[in-house]
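1. Sequence and predicted structure, then a few things I'm wondering about:
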Amino acid sequence: MSLKERITEDMKTAMRAKDTARLSAIRLLLAAIKQKEVDERIVLDDDALLAIIEKQLKQRRDSVNQYEAAKREDLASAERFEIEVLSAYMPAGLSEAEIDAAVSAAIAETGASGPADMGKLMALLKPRLAGRADMSVVSAKIKTALAR
């Protein structure tokens, strides 16, 4: 079953269970997917869907930070629930050691030697780690590795 079919089936399950919070989160995700498909006149594959989910997760995390700063715990908890729902569609995350190994391999592969090679490394690692690692963490690890 493709990721899109799984999301649609989860939406139907949430409808039947009358789980309005989960249904709302899934509908927002499906709306973002549909918007991308209509805008670009394409049918998205699983990798493109993961990129959309990753973007949605990032937006929710930013919202949680803003709501917490504004002392709006009710809104922050709603966003956290949506993060939980969306995270279920992401593949298993990589451990710190696996990210370090990927960064080291990319440095060896490209021959990167300094901060000027940061973009080259990110361009190489982003498709390999997309959806399985937070790219801000990967970026920090690359900076640390190149600073040595």
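-> Cool, the structure landed.

2. contacts and neighbour counts: CA atoms only from here.
-> Noted.

3. Pull the contacting residues for the residue minimising distance to the centre of the chain.
-> Most central in the chain under CA atoms, centre = their mean is residue 54, positioned 2.0 Å from the mean C-alpha point. Listed by CA atoms under 8 Å, 6 or more residues apart in numbering, the contact partners of residue 54 are 90, 131.

4. Make sure residue 25 is actually in contact with residue 79.
-> No. Counting by CA atoms under 8 Å, residue 25 stays clear of residue 79, with 9.2 Å between them.

5. From residue 29, how far out is the residue nearest to the centre of the chain?
-> According to CA to CA, to the nearest Å, residue 54 stands 11 Å off from residue 29.

6. let's bring in a second model and compare:
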Amino acid sequence: MNLTDQLKDQMKDAMRAKEKVRLGTIRMALAAIKQIEVDTRETLTDEQTIAVLTKMVKQRRDSIAQYEAANRPELAAVEAEEIRVIENFLPTPLTEDEVATIIDATIIEVGAASMADMGKVMGALKSKVQGRADMSAIGTMIRAKLK
């Protein structure tokens, strides 16, 4: 069963359980996926769906920061709840040690020696850690290793 089908099944379960936040969040995710499918005229793979969900989590984290800066904790709480729902459909996050191991292996794999090779490393890493680690944190770790 692909990820979109899992989302649809969970949407039905949320409807039966009358879980409004979960239902709304899943519907929002399915709408974002459908919009991309309509725009590109192709069905998204699980990797592409994970990319969409990861982007949604990132947007919500940015919103939480803005709501907290504006002293609106009730809105930040809603965004945090949406993140929890979306993260149920993402692969389990990698630990920092696992990320470091993957970065080291990728640096050796692409033969990176300096900061000029950072783009190669990031490109090779993206598919390996998509949805399982924060790419900005990975970028920081790569910079530290490629000095």
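-> Nice, thanks for sending it over. Fair warning: this is a prediction, and the values are worked out from it, not measured in the lab.

7. care to give me the TM-score?
-> A TM-score of 0.97 describes the superposed chains when it is computed by TM-score structural alignment, normalised by the length of the second structure; 147 aligned residues with a CA RMSD of 0.8 Å.

8. tell me which element the residue nearest to the centre of the first structure falls in.
-> Here residue 54 of the first structure sits within helix 46-69, counting by DSSP states H and E.

9. can you check residue 97 of the first structure too?
-> Per DSSP H and E: helix 96-110 holds residue 97 of the first structure.

10. What is the corresponding segment of the second structure for that helix?
-> Using TM-score structural alignment, helix 96-110 of the first structure lines up with residues 96-110 of the second structure.

11. how far apart are the matching stretch and its match in the first structure?
-> Here the mean offset of stretch 96-110 of the second structure against the first structure after fitting is 0.9 Å, by mean CA distance after the TM-score superposition for the first structure.

12. mind listing what's buried in that stretch?
-> For stretch 96-110 of the second structure, the neighbour count (16 or more other CA atoms under 10 Å) marks 99-100, 103, 106-107 as buried.

13. about what we covered before: and the helix holding residue 97 of the first structure, what other elements does it pack with?
-> Under the contact criterion of 3 or more CA pairs under 8 Å, 6 or more residues apart in numbering; DSSP states H and E, helix 96-110 of the first structure touches helix 118-129, helix 135-147.

14. To residue 69 of the first structure, which of those lies closest?
-> helix 135-147 (21.1 Å; CA to CA).

15. Give me the contacts around the closest one.
-> By CA under 8 Å, 6+ apart, helix 135-147 of the first structure touches 99-100, 103-104, 112-115, 118, 121-122, 126, 129.

16. Return the angle between stretch directions for that helix and helix 118-129.
-> Helix 135-147 of the first structure runs at 130 degrees relative to helix 118-129, counting by axes from the mean of the first three to the mean of the last three CA atoms, to 10 degrees.

17. Let me know the angle separating helix 135-147 of the first structure from helix 96-110.
-> Going by the same axes, to 10 degrees, helix 135-147 of the first structure makes 60 degrees with helix 96-110.
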